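Participant: compute the structure for the input listed below.
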Amino acid sequence: MSYQALYRVWRPQRFDDLIGQQVVTRTLKNAIITHQISHAYLFAGPRGTGKTSAAKIFAKAVNCHHSQDGEPCNECATCKAITNGQLNDVIEIDAASNNGVEEIRDIRDKAKYAPTQADYKVYIIDEVHMLSTGAFNALLKTLEEPPANVIFILATTEPHKIPLTIISRVQRFDFRRISAQDAFDRMKYILDQKQVTYDEKALWVIANAAEGGMRDALSILDQVLSFSDNKVSLDDALLVTGSVTKQLLKQYFLQVCQHEGATALNTMKDILAEGKDGQRFIEDLISFIRDVLLYQESPELIKVESTGLKKEDFQQLSQAASSDILYQMIDELNNIQEEMRFTTHPDVYLEVLTIKLGQVGQQATAPVSQSISQSVAPGVSNDTINKLQQEIQQLQQTVKQLQEAPAKNARVSTPVRQKSEQPRVQQKKVHVNINKVYPVLENATRQDLVKVRDLWGDMLNMLSVPQRSLLHVSQPVAASAVGIIVAFDYPFLFQQAADDTTLLKNMEDALQRLTGNERQVVFVPKDKWPQIRRDFLQDHGYGKKNSQADKQSGSPTSQTSAAAPAVSDDEPPLPPEEDAPVEEASIKDKQVAVAQKLFGSDVVKIENN
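Facilitator: Prediction:
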């Protein structure tokens, strides 16, 4: 039989074998014991924490007829078939490669059939966040109204990518990262069962390098065993993981704390010469400084044997630098780690890092006037020193006066500069296409405008969020059966909207869906809209017709203005809501009053046409 990796051979087969997930295992076991089994579960958590293993164990436990305390027996034919992946009623699906709608529809159709061998048909969908939107929608109905004797178990490392409609229909279990202690204990148990010699310090190095993943820890352990001929030593573990020995880290840390930059550079070069990874070096150094910080706060917080150092070493390290200096060091390490991500020359960044760390907490140099006596050559008289100190004091006073002077000069010269200088940014000239405005105005009616305003909110909801934000400072001011005119409060927003062809097309499509008619959308600035209306009325002779009719018939201007489109030629212009002439409104009021007097107010019904 071919060789199998450790994480496959030692895969958990019972809930008690799962490492570091006591809350999850206890809940699942109690659900099986009390027969409170849900139709769908979501297992979320980092990689290598036991999500798929827990799903398989759960599938065995719900179908095992000899289970005890919620644990599968692993001896019956059903348990063995599920362990070997040979039971047709337990289906494992990789959503990364089966993420389409057709695959999920096939699952939905087959789920309707009863299980053939087991009590429950269990679907385990791994990496479920990779499903497409259509696939999620196809799965949604099945999760909402599942067939009898069907259980869905969804596993994912990125639960934030799963729609909330799916999450609300499942029981969610969050798997936490495996602690270094739990990973160490598990590897120690496996090596004892395999009767392999090992160094406990090497296991701690592997446990820390795994970063919370039990599968990663076993993979690294497998690699170390292959490298070192079936034994686990500290040097081999450091070499395989790319980690740095604790003694080298201690030496480097003490050197930068003592501001010995040149010596620390040599130590860092020795570390890189041994083939250590630059990123791993920074991670190990951050973890090292973190241990020192915790030891400074409370020595009980650190398990000394897990760090590879002695208690005397931590006592020395905690006195080498204050907590403030350690905070600054961690900040520098985080910054360099981010910059090193995509570089092919990590040694350059590490050299800069070493120099920066060596300067952290270094006291500022003494003032020149105090240290000048220490820097002059021997034999210089005290009179010369005193004279130099006086000149330095005068220079310092002059510098202080110059620093205060710009503020005063700025206050005096600012108005002059504002008058003389031209603005650097010239406002773009606003241009309105009259050839598009006039065709809309020629057929504009009050009814069309009212209809468009009633549908304006619905039209905005059909646009994207940026487009809605742009149109929030606009409103329709005229409308006809062939188009609408939209006025913007600010000229620069009008220009931005006029240049956006996508916005115009989306608005026209939305209006066509809402009204059933094709309408052209035209933008105008609000401050130019009154002049555009007056020019239109004068160009089309509405004002002249009204004045001639007034002279011939003696009737008010408002009675003949009905021939003009639904725009107002008053000066100053009325708001769009008040475009109807005041005289026409007063005549209508008189007519209503006469009708009420003749027929009674309870009979007369007023309707706006």
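
Participant: please make it C-alpha for all contacts and neighbour counts, starting now.
Facilitator: OK.

Participant: do a quick rundown of the strands in the stretch 151-300 of the chain.
Facilitator: Ranges of strands in the stretch 151-300 of the chain, per DSSP state E, counting those that start in this stretch, are 171-174.

Participant: residue boundaries of the helices in it?
Facilitator: 164-167, 180-194, 200-209, 214-227, 234-241, 246-257, 261-273, 278-297 (DSSP state H, counting those that start in this stretch).

Participant: if you compare those, which one is most tucked away?
Facilitator: For these, the largest average neighbour count (mean count of other Cα atoms under 10 Å) is found in helix 200-209, namely a mean of 23.

Participant: now do that one against helix 214-227, angle only.
Facilitator: Orientation check (axes from the mean of the first three to the mean of the last three Cα atoms, to 10 degrees): helix 200-209 against helix 214-227 gives 140 degrees.

Participant: rewinding a little: of all the helices of the stretch 151-300 of the chain, which lies closest to Lys56?
Facilitator: In terms of Cα to Cα, the element of those nearest to Lys56 is helix 214-227, at 16.1 Å.

Participant: how far away is Arg8 from Asn84?
Facilitator: Look at Arg8 and Asn84: by Cα to Cα, to the nearest Å, they are 12 Å apart.

Participant: now Thr557
Facilitator: Note on Thr557: its distance to Asn84, by Cα to Cα, is 95 Å.

Participant: tell me which of the two has more neighbours.
Facilitator: The neighbour comparison of Thr557 against Asn84 (other Cα atoms under 10 Å) goes to Thr557, with 19 against 9.

Participant: now show me the structure for the sequence below, then we'll compare the two:
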Amino acid sequence: MSYQALYRVWRPKQFDEIVGQQVITQTLKNALITDQISHAYLFNGPRGTGKTSTAKILAKAVNCEYSKDGEPCNECSTCVAINNGSLNDVIEIDAASNNGVEEIRNIRDKAKYAPTEAKYKVYIIDEVHMLSIGAFNALLKTLEEPPAHVIFILATTEPHKIPATIISRVQRFDFKRIKAKDILEQMEKILAAKDFKYDDRALKVIAKSAEGGMRDALSILDQVLSYSDDQISYESALQVTGSVARDDLQNYLQAVIDDNVETGLQLVQSLLDSGKDANQFIEDLIKNCQDILLYKQDKQMISENELGLLGENFEKVAQKVTAEQVYQFVEILNEIQQQLRFTYHADVYLDILTVRLANQFKNGDVKPEPEAAVKPVESKVATQQINKLQEQINRLTSELAEFKNSASNNAVAERPGGRVPTEDAPEQPKVDLKKVFGVLKNATRSSLNEYQGQWNDLMQLLTVTQRALMHVSKPVAASDSGIVVAFDYSFLYQKAGTDTGLMDALENGMDQIFGKVPDIIFVAKEEWPGIRKEYLANNPNLKNHNKVETKPTKEPEENKTVSKAKELFGNDIIKIEDN
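Facilitator: Okay, the predicted model is just below:
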């Protein structure tokens, strides 16, 4: 049989074999033990963290005839068929190349039919975020009401591209990056099984270069195994990963700190001649600067995170630089890294980098000094700056007061009567009376009751900020085509009227709850009685119209009802209104 890559040979076949995702695997096992299997799952996380492997194990576990403690047996015919990829009831789909509506409709149509061999029909859709909007819509109904014999497992590295309607219908599991320590232990286990000799430092370099991905680590290990003759050496791991040895990084930093530009340039040239990538060199320098900052805060933590690969001179270099100098180093490194993207002459920019870093110390921009000497100076400088800023604030305050007085006098002189609006009495925003009167013309009590009855439901569809703005509002008049909303405070009504995001959210909510989008007019509560009175004054025929529509024959019945109500409840709490 032809050679298989390590990540394929050592792909987990049980939940306990998945590295670094104990919370997720234990949750799934408990769900299987208690028979609380969901109809749809979403596995999200960085590449190579075990999403697809977990999906396959879950497909085996729900269909295994002899599962124990939530784990598949991997021996029955169903488990063997799934491991071989030959079971028709477990369907794997790559959404990157099958992202159209027709493909998803085909899945939806076939999902209706019962499984032929297994208990459940399982669809594993990898990179599901690549589906088109139409495909998501085609999948939505099936996810909402799937057949009892179907389970969907969606996997993605970019969950933000999946519609919220899909996410709300699945159980979501977030796979995290695997710790370098766990990756290291897995590689040691694999090499022990292969009886292959290795340098501990080489495996640590690979584990750090994998950046939390088990599959990436095994791919790099595969390359190093091919590169090495009889054992995995530290040098071979550095060559394959393109990383720079920690000692070389620290020798470089030591050179620029000591203003030894010549040595720094020689180190750069030597690294480039040995085939190191300029971008990788800068990445390693930035990572080394991060390690220095963390080392100054917690020495034990950085040693564990870096698996002890700090280098011989790390502590010596870390003690020579201050945190402020490291910040400046990182800024310069980021700037050079951006410039490297647009050049074919990386050596030129690395030479410039070396000179600039050395000049940070030579020019005395930030000189390393003992902490005891720095603190009094910093305190004195801070006091001087505070006093200077206070003087500027006082001067600006005085100038602002003079400007306001001058503007006020000019406004009084220019306006008839010498009256101007002040900050204590700001001009109120104007209400669009034409729109309000349009609503009042066709307003009905039934429309108002409908909006008032579901106003709280509408508020629940808004964001927390939008609800905070609308919590002092309520509908006061409504028709089929419009609604008037009164605010307790005029400044909130003014703010709401200029918030386009809020208006969009209200219109969407109206459409969702009431099935229509009426015109929404905001008014201040204190202005509403005057607006209503003005409308009635402009439409005197409303009173006559009410009198004409009132039938005398019904008056005795109404009076009788009112009398009975007063008899039962008393005159004080009875309020009679004309509808």
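
Participant: fetch the TM-score of the aligned pair.
Facilitator: TM-score of the superposed chains, computed with TM-score structural alignment, normalised by the length of the second structure, equals 0.63; 389 aligned residues with a Cα RMSD of 3.0 Å.

Participant: my guess is Val62 of the first structure is in a helix, correct?
Facilitator: Yes: counting by DSSP: H, G, I helix; E, B strand; the rest coil, Val62 of the first structure is located in a helix.

Participant: doesn't Tyr120 make contact with it?
Facilitator: Yes: here Val62 of the first structure reaches Tyr120: they are 7.2 Å apart, a contact under Cα atoms under 8 Å.

Participant: which one's more surrounded, these two?
Facilitator: Val62 (24 against 19).

Participant: find the nearest non-adjacent residue to that one, please.
Facilitator: Taking Cα to Cα, 6 or more residues apart in numbering, and ignoring the residues beside it in sequence, Val62 of the first structure has Ile32 as its nearest neighbour in space, at 6.6 Å.

Participant: whichever strand or helix holds the one you found: how far from the chain's middle?
Facilitator: Element membership for Ile32 of the first structure (DSSP states H and E) is helix 22-33. On the basis of Cα atoms, centre = their mean, to the nearest Å, helix 22-33 of the first structure sits 33 Å off its chain's mean C-alpha point.

Participant: which residues sit against it?
Facilitator: Outside helix 22-33 of the first structure, the residues within contact range by Cα atoms under 8 Å, 6 or more residues apart in numbering are 15-16, 18, 37, 58, 61-62, 69-71, 173-175.

Participant: tell me the counterpart of Ile372 of the first structure in the second structure.
Facilitator: Matched by TM-score structural alignment, Ile372 of the first structure corresponds to no residue in the second structure.

Participant: burial count for Ile372 of the first structure?
Facilitator: Counted with other Cα under 10 Å, Ile372 of the first structure comes out at 15.

Participant: in which helix or strand does it reside?
Facilitator: Judged by DSSP H and E, Ile372 of the first structure forms part of helix 368-375.

Participant: need the next SSE after that helix, C-terminal direction.
Facilitator: Next helix or strand after helix 368-375 of the first structure toward the C-terminus (DSSP H and E): helix 382-420.

Participant: so where is that next one in the second structure?
Facilitator: Using TM-score structural alignment, helix 382-420 of the first structure pairs with nothing in the second structure.

Participant: buried ones in that helix?
Facilitator: Within helix 382-420 of the first structure, the residues that count as buried by 16 or more other Cα atoms under 10 Å are Gln389.

Participant: tell me the secondary structure at Ala487 of the first structure.
Facilitator: Secondary structure state of Ala487 of the first structure, per three-state DSSP, is strand.

Participant: who touches it in this structure?
Facilitator: By Cα under 8 Å, 6+ apart, Ala487 of the first structure lies in contact with Ser474, Gln475, Pro476, Val477, Phe494, Phe523, Val524, Pro525, Lys526, Trp529.

Participant: what of Ala61 of the first structure?
Facilitator: Here Ala61 of the first structure is in contact with Ile32, Ser67, Gly70, Glu71, Pro72 (Cα under 8 Å, 6+ apart).

Participant: what's the most distant pair in those?
Facilitator: Ile32 and Pro72 (10.4 Å).

Participant: so which of the contacts of helix 22-33 of the first structure is surrounded by the most neighbours?
Facilitator: Ala61 (27 neighbours).

Participant: what about that one, distance to Ile151 of the first structure?
Facilitator: Where Ile151 of the first structure is concerned, Ala61 of the first structure sits at a distance of 13 Å (Cα to Cα).

Participant: ditto for Pro439 of the first structure
Facilitator: Distance of Pro439 of the first structure to Ile151 of the first structure, computed by Cα to Cα: 65 Å.

Participant: looking at those two, which is more packed in?
Facilitator: More crowded of Pro439 of the first structure and Ile151, by other Cα under 10 Å: Ile151, with 23 against 14.

Participant: might one say that the more buried one is in contact with Val122?
Facilitator: Yes: using Cα under 8 Å, Ile151 of the first structure is in contact with Val122, at 4.8 Å.

Participant: buried stuff in stretch 101-114 of the second structure?
Facilitator: Buried residues in stretch 101-114 of the second structure, counted by 16+ other Cα under 10 Å: Val101, Glu103, Ile104, Arg105, Ile107, Arg108, Ala111, Ala114.

Participant: need these in JSON lines (columns: distance to Asn88 of the second structure).
Facilitator: As requested, these are arranged in JSON lines below (distance: Cα to Cα, whole Å):
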{"residue": "Val101", "distance to Asn88 of the second structure": "22"}
{"residue": "Glu103", "distance to Asn88 of the second structure": "17"}
{"residue": "Ile104", "distance to Asn88 of the second structure": "17"}
{"residue": "Arg105", "distance to Asn88 of the second structure": "18"}
{"residue": "Ile107", "distance to Asn88 of the second structure": "13"}
{"residue": "Arg108", "distance to Asn88 of the second structure": "16"}
{"residue": "Ala111", "distance to Asn88 of the second structure": "12"}
{"residue": "Ala114", "distance to Asn88 of the second structure": "11"}
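
Participant: the first structure: which residue goes with Ile206 of the second structure?
Facilitator: By TM-score structural alignment, Ile206 of the second structure lines up with Ile206.

Participant: next one: its match from Asp235 of the first structure, what distance?
Facilitator: 12 Å.

Participant: one more: Pro466 of the first structure?
Facilitator: 58 Å.

Participant: next: Lys408 of the first structure.
Facilitator: Per Cα to Cα, Lys408 of the first structure is found 68 Å from Asp235 of the first structure.

Participant: can you pull the contacts of Ala245 of the second structure?
Facilitator: For Ala245 of the second structure, counting by Cα under 8 Å, 6+ apart, the contacting residues are Leu238.

Participant: all set now, cheers.
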